[in-house]
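> I'd like to go over a predicted model; first the sequence, then the structure.
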Amino acid sequence: MKKILMMSACALAFSQPVLAQQSDKSVYTDMPVDFQVSDASFDYTRQDVMIPMRDGVKLHTVILVPKGAQNAGMLMTRTPYNAAHMASLGSSNHLASILPGYDNMPDVIVEGGYIRVLQDIRGKYGSEGAFVMNRPMRGPLNGTAVDESTDTWDTIEWLVHNVPKSNGKVGILGVSYDGYTAITALFHPHPALKVSVPMNPMVDGWMGDDWFHNGAFREEMLPYIYDQGATRGNAVEWWNSAYDSYALFLNGVSAGAVGKSRGMDQLGFFKQILAHPAYDSWWQLQALDRLLPKEGLKVPTMLVHSLWDQEDNYGAIAMYDALHRNTEARSNLWLAMGPWNHGGEIHAASTLGAIDLHSDTGLYFRKHVLSPFLAHYLKDESIPLPARVTAYRSGENEWETMDALPSPDCDSQCSILRFQPDHGLGFGKTPINAGQLTYVSDPEHPVSYVPRPVISKGQAGSEWRWWLAMDQRNAASRPDVLSLTSAVLTKPFTVTGEPFMHLAAATTGTDGDFVVKLIDVYPDEVAQQPATGGYQLMVAGNILRGRYRKSFEHPEAIPANVKQVYPVRLPMVNHTFLPGHRIQIQIQSSWFPLYDRNPQTYVENIMLAPKEAYKSATISVDIAGSWLEIHGETKPAL
């Protein structure tokens, strides 16, 4: 062994000068300092630029110009979702092939000949500055000189002076958060901004978009807040400790405790949510549907709403209602709504979950509504504009146009659906001696919003995209879900607007949640699509946290065993219940883990409720005192 070691040492000694001699020689470098893409065959040119803002921060911007473009309009999207990824360099030499990702619609952008502009908002991915979730507009909550509107203004100012093949006209569009930035662009807009299309926009995160719905916290959004808020490039991702999110959040007790267990108390936005569980001034002062009407609407704007939007089914309609009340704003206001999930309008959309629509409703919208709207303002004003409201009527599966949506408030045109004994539902008079319907709500066994296992958004096998359109029979089979069902319809019954539930109930607890679902019950057999026999399609659903039954800003405990009225406004509906179908209303007190559990014992902050606060409660619904107001009418038989 010693001899071998000695020989090895000798060999090493002789080899060292040779290595040293080789290291003195220059070695070729595999990677050039600045690689240049050979893009002569591309049908577009790409430019990555850092555009300076008024405070010196530079924002990463991708500009895609079709080859041969002249006097082209520019279509911009401002996003926290990685502009570079939304225009993947090198994946193809054809512009149409690199754009079918998030917010990109080749049949609109490429066929329209537009210059595409994608920008990372400040603090995300390639842009400098600090990220603030839904950065408030300048004012009481933002004492700086910048917000999303100023960043948009500064970007447009740079574009009109530095993109020579454009006609100087800019449009902005986007889905979800990018719909939020499309709305913020309307505050003190740049003169070159000619059109805006906010699709499924985040408008008010407490009233009914991503974070809360009427005070109930959307627990399934914790991973989003974690991923977006922790790092500039989403380098740190939410981690699961259970395959079934139902188990994860149940074992975690409260939403605040689950967030803290993952270090989310380091995130500014999470800390704000914990500090503002009620609809106080912090939320009100950043609600865009409160702010924009005060500014006025100076740019032609088409709001786009998905009737089965699982994430932001509040914003577009709330903004439309708020702006439509302003007579001057109406001249610049349009609305389109269809049978889509969140962002479904930019994709193929021939199905509504398991329901066959028999046509591509997304393509129809893009071809007949969106494209002419953009072209009118960015290309040629002689192109006819679409109707003020273009709406898809589910059930009948037809497109229709209107001058305006019905008022959200009920009037003489409203129909009243009243609760009836024996779990019935009917039109007309109050039942005599109707009595009560009761169920027990146990926070240890909350009602799941989809059948278990509940797989989180973005994970393989998740049903998140279409949970609003899923069959509700699993919920109906639970003893803690009340189902009230009408007789079989003999004529079509059409509903348009936002149904309003007047729910009278008592609870043995001192707090509680109330979920209301309006459902179309299919016939037991459907010849055209057998799998939908008996299907229970949720047309609309919403939740109210009981402590906010009188005031969203000032919560108060529920007096135990005393009947209270719980007003629940449901999201927009445009649906026909066909002959042979039945109308159903479901009532329950949990929708988990979509929303955090209510402990049913009043605590100051449910986000931080201790384990011992979670207790069962018996809910008694007063039949005679409960009804649903809807803009509905019975039609002649089809």
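On my side now, so go ahead.
> use CA for all of it now, contacts and neighbours both
Noted.
> need the contact list for Thr144.
For Thr144, the contacting residues are Arg138, by C-alpha atoms under 8 Å, 6 or more residues apart in numbering.
> mind checking how far it is from Arg138?
Using C-alpha to C-alpha, to the nearest Å, Thr144 is found at 7 Å from Arg138.
> again, but for Gly229
Gly229 is 21 Å from Arg138, by C-alpha to C-alpha.
> Looking at those two, which has the bigger crowd around it?
A direct count of neighbours by other C-alpha atoms under 10 Å for Gly229 and Arg138 places Gly229 higher, at 23 against 16.
> how far is the helix or strand harbouring the more buried one from where the chain is centred?
Under the criterion of DSSP states H and E, Gly229 resides in helix 222-230. Helix 222-230 sits 15 Å away from the centroid of its parent chain (C-alpha atoms, centre = their mean, to the nearest Å).
> Buried ones in it, by neighbour count?
Buried residues in helix 222-230, counted by 16 or more other C-alpha atoms under 10 Å: 222-223, 225-230.
> Ok, stretch 184-191 next?
Going by 16+ other C-alpha under 10 Å, stretch 184-191 has these buried residues: 184-187, 189-190.
> neighbours of the residue lying closest to Thr184 once chain neighbours are set aside, just the number please.
Leaving aside its chain neighbours, Thr184 sits nearest to Ser149 (5.2 Å; criterion: C-alpha to C-alpha, 6 or more residues apart in numbering). Neighbours of Ser149 under the rule other C-alpha under 10 Å: 21.
> Put this next to the previous one:
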Amino acid sequence: MTQMKFLFTLLLVGLVQLSMAQTPKINEDSVYIRQHYTKMERMVPMRDGVKLFTSIYVPKDIASGKKYPIMLNRTPYSVAPYGDTLYKTSLGPSMLFARDGYIFVYQDVRGKYMSEGSFEAYRPFIPNKKNATDNDESSDAYDAIEWLVKNIEGNNGKVGTWGISSPGYYSTMTTIESHPALKAASPQAPVTDWFMGDDRHHNGAFFLMGTFAFISGFGAPRPVPAAKARPGFSAYGTPDGYEFYMKLGPLKNVNERIFKGENRIWNQLMENETYNEFWQSRTPVPHFKNVKPAVMVVGGWFDQEDLYGPLKAYEGIEKNSPSSSNRLVMGPWIHGGWARGKGESLGHIRFGSATSEFYQKNIELPFFNHHLKDAPDPKLPEAYIFETGANQWRTYDQWPPKNSVEKKLYFHPDGKLSFNPTPESIQKGKEPAFN
């Protein structure tokens, strides 16, 4: 019993120390934001009259005549907290931006949370708009930027956009038929194709568990603007996912037993099982033409959600807008790992340095400062790639690198992989391999 009490005391002390180690940093950032920024909320009109809820943080010293660029983040995941007196605990891609001085703008996209209108997941781009009702995420971004540069006091007329995952997609869309004030964009782990490789499908294979859990909330009806979304499904009745889905039976039972046909995004997924016009119209890749702002696409090698997106977005701009300023950064990160934590490890694998901090300080902030604040050119390479194993950042003047060769990996017995095919596969004329 004495030993148990001793162990419990050690655990309690450890938890208290951990809490004390984490809390001051959060409080320090929160205090800094409140001391240096003023928050305001506005309903920003789009060309068709729909108004989008927009949360704006402006440096207090604009009163002395200082001017700052705008950093815009458009999101389907809420700009919370709502209310002029309630502040975010962090601003920008990292707190380095908040301390450097920017105007930060967060906007609920059309049909989400406190914004008006109807939501459409990855709304198809309309190339030749004929009237105000022809709107998409590119036009909504254009209208938002137009309003911001005209109405937000203390801005220097330059705008940058960024976002991770779905907000990364919205950053991507700002680069298509972009507003003249948009000078830099950083789509990070951007959703680029929900069928071929991002989130819901990978090469057409449906990711059932992740999709059901996510879409149960993300696709739930929202009849009127609301600060809180409907919660996702939680009545699994078992901690065993395999057991739940075996008992659920065929996919049609999801609607019959749970969604009752009300979840529009789930219905769209079920109705479009092949790479048809529905999916093809939702990828921005064919529309990367004459991209004018500088672009820096960011992704993580260990991102199981959106590894496809950043590589495909970068490739699409290179192919369809070859004269554009377009860069790629790929690090040893999970989904969004470059924006949180130090990036020193993944599980038990160590990378030998704080890769996320390096990226934030030496790549991300200098990129935006150069294009939005006329800071010196950091002379970033075309591709900044972290090589695991060697644990080194490599720089390239193109991606894939010159003289690189694509190879196949082959499945071997006992769970092994090799660049050499097995004798059995050669004899049978089969090559169980993947690129």
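Done, it's in. Source: prediction; values computed, not measured.
> about what we covered before: in the second structure, what residues pair with the helix or strand just after the helix holding Gly229 of the first structure?
Next along the chain after helix 222-230 of the first structure, taking DSSP H and E as the criterion, comes helix 245-251. The alignment of helix 245-251 of the first structure onto the second structure (TM-score structural alignment) covers residues 241-247.
> Against the first structure, what's the mean shift for the matching stretch, could you check?
Mean deviation of stretch 241-247 of the second structure relative to the first structure after superposition (mean C-alpha distance after the TM-score superposition for the first structure): 1.7 Å.
> any idea how far that stretch is from the chain center?
For stretch 241-247 of the second structure, the distance to the chain centre is 30 Å (C-alpha atoms, centre = their mean).
> Stretch 55-69 of the second structure too?
That offset, for stretch 55-69 of the second structure, works out to 26 Å (C-alpha atoms, centre = their mean).
> So what touches that stretch?
With contact meaning C-alpha under 8 Å, 6+ apart, stretch 55-69 of the second structure is reached by 36-42, 79, 101-107, 153-160, 372-373.
> redo that, cut-off 7 Å
With contact meaning C-alpha atoms under 7 Å, 6 or more residues apart in numbering, stretch 55-69 of the second structure is reached by 36-42, 79, 101-107, 154-159, 372-373.
> same question, stretch 302-315 of the first structure
Counting by C-alpha under 7 Å, 6+ apart, 196-204, 208-210, 316-317, 333-342, 465, 468-469, 571-573 sit against stretch 302-315 of the first structure.
> Mind doing that once more with 6 Å?
Contacts of stretch 302-315 of the first structure with the rest of the structure, by C-alpha atoms under 6 Å, 6 or more residues apart in numbering, involve 197-203, 208-210, 316, 334-342.
> hang on, the earlier thing: matching residues in the second structure for the helix holding Gly229 of the first structure?
With TM-score structural alignment as the criterion, helix 222-230 of the first structure aligns to 212-220.
> hmm, back to that, so which of the contacts of stretch 55-69 of the second structure are in strands?
37-42, 103-107, 155-159 (DSSP state E).
> Drop anything exposed from the residues you listed.
Using 16+ other C-alpha under 10 Å, the buried ones in these are 37-41, 103-107, 155-159.
> Name the nearest of these relative to Arg282 of the second structure.
Gln107 (21.0 Å; C-alpha to C-alpha).
> so who does the equivalent of the closest one over in the first structure touch?
Structural alignment (TM-score structural alignment) places Gln107 of the second structure against Gln119 in the first structure. The contact partners of Gln119 of the first structure, by C-alpha under 6 Å, 6+ apart, come to 60-61, 78, 83.
> Now with 8 Å, please.
Taking C-alpha under 8 Å, 6+ apart, we find Gln119 of the first structure in contact with 59-62, 76-79, 83.
> what's the burial count for the spatially closest residue to it that is not a sequence neighbour?
Spatially, and ignoring its direct neighbours in sequence, Gln119 of the first structure is nearest to Thr61 (4.3 Å; C-alpha to C-alpha, 6+ apart). Using other C-alpha under 10 Å, the number of residues around Thr61 of the first structure comes to 24.
> Could you find the counterpart of Thr61 of the first structure in the second structure?
Aligned partner of Thr61 of the first structure by TM-score structural alignment: Thr54.
> Same check on Leu484 of the first structure?
Checking TM-score structural alignment: Leu484 of the first structure goes with nothing.
> so how far is Ile623 of the first structure from Leu484 of the first structure?
10 Å.
> Could you do Ala235 of the first structure as well?
Counting by C-alpha to C-alpha - Ala235 of the first structure and Ile623 of the first structure are separated by 52 Å.
> Pick out whichever of the two has more residues nearby.
Neighbour tally, Ala235 of the first structure and Ile623, criterion other C-alpha under 10 Å: the higher count belongs to Ile623, 26 against 10.
> Contact partners for the more buried one?
Applying C-alpha under 8 Å, 6+ apart, the residues near Ile623 of the first structure are 418-421, 434-437, 504.
> 6 Å - rerun?
Contacts of Ile623 of the first structure by C-alpha under 6 Å, 6+ apart are 419, 434-436.
> next one: Gln392 of the second structure
Each residue near Gln392 of the second structure by C-alpha under 6 Å, 6+ apart is listed here: Phe386.
> Residue in the first structure paired with it?
Gln392 of the second structure maps onto Glu398 in the first structure, by TM-score structural alignment.
> just to revisit the earlier point, and which of the ones in strands among the contacts of stretch 55-69 of the second structure is nearest Gln280 of the second structure?
Nearest to Gln280 of the second structure among those, with distances taken as C-alpha to C-alpha, is Gln107, at 26.4 Å.
> if I look at the closest one, how far off is His370 of the second structure?
Relative to His370 of the second structure, and taking C-alpha to C-alpha, Gln107 of the second structure is found at 24 Å.
> now Ala98 of the second structure
Distance from Ala98 of the second structure to His370 of the second structure, by C-alpha to C-alpha: 16 Å.
> How many neighbouring residues does the counterpart of Arg264 of the second structure in the first structure have?
Under the alignment (TM-score structural alignment), Arg264 of the second structure pairs with Gly268 in the first structure. The number of residues packed near Gly268 of the first structure is 13, by other C-alpha under 10 Å.
> And Gly268 of the first structure, how far from Glu237 of the first structure?
Distance of Gly268 of the first structure to Glu237 of the first structure, given as C-alpha to C-alpha: 17 Å.
> Likewise for Leu405 of the first structure?
41 Å.
> Repeat that for Ala9 of the first structure.
Distance from Ala9 of the first structure to Glu237 of the first structure, by C-alpha to C-alpha: 49 Å.
> for Arg290 of the first structure, same thing?
For Arg290 of the first structure, the distance to Glu237 of the first structure (C-alpha to C-alpha) stands at 34 Å.
> Alright, that wraps it up for me.
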